[in-house]
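S.K.: I would like to see how this sequence folds:
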Amino acid sequence: MSKPNVLVGMSGGVDSSVSAALLLEAGFNVTGAYMKNWTLDVPGARCPWADDLAFAKRTAVRLGIDFRVYDFQEAYKRDVVDYMVAEYAAGRTPNPDVMCNQDVKFGLFLQAAEEENFDFIATGHYARTEWNALEGTDALALPQPDRHLLRAADTHKDQTYFLYRMTQHAIDRTIFPLGNFTKPQVRELAAERNLPSANKPDSQGICFVGEASIRHFLRMYVETKPGDIIHAETGKKLGAHEGAIYYTLGQRKGLNLSGGPWYVVGKDMDANVVLVSESKESLERGEREVALDRTSWVAGSAPAPGRYLARTRHTGQLTWGNLEAHDSEATFTFEEEHERVAAGQSVVLYDGDICLGGGIAR
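M.R.: The predicted structure follows:
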């Protein structure tokens, strides 16, 4: 039986580098691949794509594997960047990483791998499935269809929140080599193998924004105008803002108001008004019921009505509640008081360790 062929998405970082090394050692035929998604500089920051590509190439040379580059910039701009800008313009709080995973990494990248007859793709995400590919490539150990997407062993690094829109087909064809490791262990594995990225810092924030602020990025695409910052309880004007689009629910920094601390508790995009309060109660005691649309379920259909765990942000606490789902919409009702969920935010559902999918808060 020939060795399975796997195409590993290599970003130049330590996680994907170690993933490629571990799969090679487990007996796979490994090919590295860099996805060129975004190359434009943002005011205040240089896009590091060339540096990342150089790290990925050096890692491939170090491992002695083939390497290729895929240019997904057009689709990335359309499906990820334009999506994020449109959501902010509508007063919502999007998560572009979720859409990048859905449309690019486990969409276009998987499609390219299948067209080139790879058996699997792999990434450096912290997530698991029932099949541990690192235990060997024996034909009898190859995964069966309809595997589950499982939370990573490292609960702090678990990234299933960002992966919940993966299809069943994508999960069946994807390997997550790091699912049973912690971040410190991955760093140790990289150092032991003398990988170029062993001490490379992790990327922070939205990948295409980099070290620049989201405000500077949005200015490239959206025309804004100043407006009023209003006290939510009294209706009194407290200050001015540069554009309501720049503010998100729960934000504290950048308000330039005396007194406080002040929290953004709402905004009116039509009136270009930002509402603030000195009290966190309006945030911490949000509506228990959250309406979701644009739902995506791993199994292809919604889970049965019932009691499940939910997460409303990456590394956020898992909270019990009840789900009712119909077609592309759903309602999730938290059993206890829960912080308000901003419109545009993803709510991801779990049955124990199994990630079921989720939807986007209205």
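S.K.: all contacts plus neighbour counts: C-alpha atoms, from now on.
M.R.: OK.
S.K.: for the stretch 151-300 of the chain, what spans make up the helices?
M.R.: Using DSSP state H, counting those that start in this stretch, the helices of the stretch 151-300 of the chain run over residues 160-163, 168-172, 183-192, 214-219, 281-284.
S.K.: Give me whichever of these is most buried.
M.R.: helix 160-163 (a mean of 24; mean count of other Cα atoms under 10 Å).
S.K.: just so I know, which of the helices of the stretch 151-300 of the chain lies nearest V265?
M.R.: Closest of these to V265 is helix 281-284, at 6.6 Å (criterion: Cα to Cα).
S.K.: please give me the structure for this one as well, since I'd like to look at both together:
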Amino acid sequence: MVVSYSINEIKAGCTPNPDMMCNSKIKFGAFVDYLEAKYPTGTWDRVASGHYARIRQTEGGERVLSMSRDERKDQTYFLASLRTDQLERCMFPIGCFAKDEVRMLAQKFELATRDRKDSQGICFLGKVDFDEFIEKHLGTREGLFVEDETKEVMGKHRGYWFHTIGQRKGIGLSHGPWYVSSKDVENNIVYISKNYHNEVRERSSFLCSGFNWIAGITAPQAKGVLRCKVRHGPGMYECKFTETEAGGMARVDIKGKDHGFAPGQYAVFYDDDICIGSAIIRSMPEPLASKAPPRDVS
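M.R.: Have a look, this model is predicted:
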């Protein structure tokens, strides 16, 4: 399930988030379903996870997802695809601690994980190289690296699916640094630029769909000024959420600018420190540089 989702998104030229899929479908989905089927009601309470997040209870008795005390390590971004009923079945014991405090407690109680480094990469891959994983499922197909501004062909790549928007490492071209600015999936072209962080590429809005509202929130209630994250980390924007006339789509305008929006990426919404849901970024205004046909100067 997680693998097929990731491959399908990558093949479509999008940026998948397998961690979110794994949390909603496996850790707090299939695993909890298995427990409920195997063990009688009342023999267990909830599934505890090591995510940096908190569960709070409203005055009405509803459980809501809240940011952890350590906002630098907060992981509610990865939990925003959970359903409200899944929140009822989980708990996050370390969400009220800072990361350093968790390390100290692990040392104090001589836990086996006390010296383990923070997890990196994609969990289901283990030690498998990501490019090897992609090649196994999608193979290779030679395509062109094209400079976004000049439309000059700068080199060749093994397939657009090996590259993501904003990528710098792994392009392998001289006279850089080069960044992936966009992809033409149909023609297998990867557009690159040395001016990726230029203000002309910054965006302040995007369209999204595939909403998952938690904490009893619905789309109409999400209208107005909220906060949102467009990637894991402490960075957050004030934003305005507006439903569009297009079926199932909404427009999000952020207070500020960001050059890192990519189709397939998740946007996660907050009301103060309460995570109220997520959506998938689908598109954003076209960059000023037009996608004219590449010009081969070799």
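S.K.: Superposing both, give me the TM-score.
M.R.: In this superposition the chains share a TM-score of 0.86, using TM-score structural alignment, normalised by the length of structure 2; 273 aligned residues with a Cα RMSD of 1.9 Å.
S.K.: that older thread, let's have the helices of the stretch 151-300 of structure 1 in TSV, adding distance to D268 of structure 1.
M.R.: Output for the helices of the stretch 151-300 of structure 1, formatted as TSV (distance: least, Cα to Cα, whole Å):
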stretch	distance to D268 of structure 1
helix 160-163	28
helix 168-172	39
helix 183-192	41
helix 214-219	18
helix 281-284	16
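S.K.: And the equivalent of A30 of structure 2 over in structure 1, how close does it get to P145 of structure 1?
M.R.: Under the alignment (TM-score structural alignment), A30 of structure 2 maps onto L108 of structure 1. For L108 of structure 1, the distance to P145 of structure 1 (Cα to Cα, to the nearest Å) stands at 21 Å.
S.K.: what about those two, which has more around it?
M.R.: Set L108 of structure 1 next to P145 and count neighbours by other Cα atoms under 10 Å: L108 wins out with 19 against 11.
S.K.: how near is the more buried one to I206 of structure 1?
M.R.: 20 Å.
S.K.: now D146 of structure 1
M.R.: For D146 of structure 1 relative to I206 of structure 1 (Cα to Cα), the value is 31 Å.
S.K.: picking that back up, let me know which of the helices of the stretch 151-300 of structure 1 is the nearest to K236 of structure 1.
M.R.: Comparing the helices of the stretch 151-300 of structure 1 by Cα to Cα, helix 281-284 comes nearest, at 17.5 Å.
S.K.: equivalent range in structure 2 for the lengthiest helix in structure 1?
M.R.: In structure 1, assigned by DSSP state H, the helix with the most residues is helix 49-63. Under TM-score structural alignment, helix 49-63 of structure 1 has no counterpart anywhere in structure 2.
S.K.: picking up where we left off before, right, so of the helices of the stretch 151-300 of structure 1, which gets closest to G260 of structure 1?
M.R.: helix 281-284 (14.2 Å).
S.K.: ok, average deviation of that closest one from structure 2?
M.R.: For helix 281-284 of structure 1, the mean deviation from structure 2 after alignment is 6.0 Å (mean Cα distance after the TM-score superposition for structure 1).
S.K.: Return the distance of that helix from the chain's centre.
M.R.: 25 Å (Cα atoms, centre = their mean, to the nearest Å).
S.K.: Likewise for stretch 82-95 of structure 2?
M.R.: Using Cα atoms, centre = their mean, the offset of stretch 82-95 of structure 2 from its chain centre is 19 Å.
S.K.: so where is that stretch in structure 1?
M.R.: By TM-score structural alignment, stretch 82-95 of structure 2 lines up with residues 166-179 in structure 1.
S.K.: show me the contacts for the equivalent of N95 of structure 1 over in structure 2.
M.R.: Mapped onto structure 2 by TM-score structural alignment, N95 of structure 1 lines up with N17. By Cα atoms under 8 Å, 6 or more residues apart in numbering, the contact set of N17 of structure 2 is S6, G264, Q265, Y266.
S.K.: do you know how far the closest residue to A48 of structure 2 other than its chain neighbours is from V64 of structure 2?
M.R.: Of all residues not flanking A48 of structure 2 in the chain, M91 sits nearest, at 4.9 Å (Cα to Cα, 6 or more residues apart in numbering). Going from M91 of structure 2 to V64 of structure 2 by Cα to Cα gives 11 Å.
S.K.: repeat for S181 of structure 2
M.R.: Counting by Cα to Cα - S181 of structure 2 and V64 of structure 2 are separated by 37 Å.
S.K.: quick one, which of these two is more surrounded?
M.R.: A direct count of neighbours by other Cα under 10 Å for S181 of structure 2 and V64 places S181 higher, at 25 against 19.
S.K.: Alignment lookup: that one to structure 1.
M.R.: Match for S181 of structure 2 (TM-score structural alignment): V265.
S.K.: Equivalent analysis for C228 of structure 2, please.
M.R.: That one, C228 of structure 2, aligns with A310 by TM-score structural alignment.
S.K.: rewinding a little: point out the one among the helices of the stretch 151-300 of structure 1 that comes closest to A60 of structure 1.
M.R.: For these, distance to A60 of structure 1 was read as Cα to Cα. The smallest value, 13.3 Å, belongs to helix 183-192.
S.K.: So G159 of structure 2 is in contact with E135, correct?
M.R.: No: in this structure, G159 of structure 2 is not within contact of E135 by Cα atoms under 8 Å, at 9.2 Å.
S.K.: Would you mind giving the secondary structure of V69 of structure 1?
M.R.: strand (DSSP: H, G, I helix; E, B strand; the rest coil).
S.K.: show me the residues around C208 of structure 2 that make contact.
M.R.: If you count contacts by Cα under 8 Å, 6+ apart, then C208 of structure 2 has M249, A250, R251, V252, A279, I280, I281, R282, S283 around it.
S.K.: how many neighbours does the fourth one have?
M.R.: For V252 of structure 2, the number of neighbouring residues by other Cα under 10 Å comes to 21.
S.K.: Could you do the last one as well?
M.R.: As a burial measure, the neighbour count of S283 of structure 2 was computed by other Cα under 10 Å and equals 16.
S.K.: for A50 of structure 1, same thing?
M.R.: 12.
S.K.: Also G248 of structure 2?
M.R.: Per other Cα under 10 Å, the neighbour tally for G248 of structure 2 reads 11.
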